[in-house]
Each structure stands twice: as C-alpha cells, then as structure tokens.
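>>> can't give you the sequence, but here's the structure:
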C-alpha cells in the first residue's frame, strides 16, 4: 500500500485559507501565513502552499 504525497498548491498571496476541500469530510477552515521562504503547510491535511513570484496585496 502506498501513501499519497501531500498536495502542493501554488498561490500568489502570503495568506491562504485551507479547509481540506472535501466539504463535510474536510477540516475546519484555517488561515495560514507564509514563512520567510514563501511556504506554509496546513497542520490538518499537510497540503503545502508555495508562493509564486511577488505576492499580490492581500489586505482588504
């Protein structure tokens, strides 16, 4: 039996939201902020978010 590698998502904002993308089978929505390397991993599903290029202003 093999284990799937965590999903990688490329984004253009330093703050991301993750809810597992599985509706009621997902996890609580969490908001994550990139580290100085431009990456952050979801503590629930291990999805890795990678910042592509310069961040877009994500302040509202």
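Sure, I can see it. Fair warning: this is a prediction, and the values are worked out from it, not measured in the lab.

>>> okay, CA-based contacts and neighbour counts for the rest of this
Will do.

>>> list the contacts for the residue nearest in space to the middle of the chain?
Nearest to the mean C-alpha position of the chain, counting by C-alpha atoms, centre = their mean, stands residue 49 at 3.9 Å. By C-alpha atoms under 8 Å, 6 or more residues apart in numbering, the residues touching residue 49 are 8-11, 16, 39-41.

>>> of those residues, buried ones?
Applying a neighbour-count criterion of 16 or more other C-alpha atoms under 10 Å, the buried members of the contacts of residue 49 are 11, 16, 39-41.

>>> below is structure B, check it against A:
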C-alpha cells in the first residue's frame, strides 16, 4: 500500500514546487492549476488544491 498523497491548499492558480526536501527535493517547477482547481506535481505527486472560495488573480 502506498503512502497518501500530500495535499497542499493554495489561494493562487499558479504554484511552485521543489519537493520540500532542500537538497533531497527536486528541481523547482511552476505549475498551473486546472480549471477544476487542482494540479499534481509530476516529480513528487504533491497535490495542490485551490482553497474553496478563493478567487485567484489569474482565473481561467
């Protein structure tokens, strides 16, 4: 059985992810949330979700 994904609640539709592990992380990538309000990092599988009721400045 795999570990559950880490879910990070955000208030913008663009996020930067570096794996959070300092030297043990991964290259910093910039991700855009989907129209559904979420995106998964292709390196570490962190799931970024838009906070309910948030109104990002760069809405699609």
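That came through, no problem. Note that the structure is predicted; figures quoted are calculated from it, not measured.

>>> returning to what we had before: could I get the buried ones among the contacts of residue 49 of the first structure as CSV with distance to residue 55 of the first structure and secondary structure?
Formatted as CSV, these follow (distance: C-alpha to C-alpha, whole Å; DSSP: H, G, I helix; E, B strand; the rest coil):
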residue, distance to residue 55 of the first structure, secondary structure
11, 9, strand
16, 12, strand
39, 12, strand
40, 14, strand
41, 17, strand
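
>>> closest one of these to residue 31 of the first structure?
Using C-alpha to C-alpha, residue 16 comes nearest to residue 31 of the first structure of these, at 5.6 Å.

>>> quick check: the closest one vs residue 39 of the first structure, distance?
Separation of residue 16 of the first structure from residue 39 of the first structure (C-alpha to C-alpha, to the nearest Å): 10 Å.
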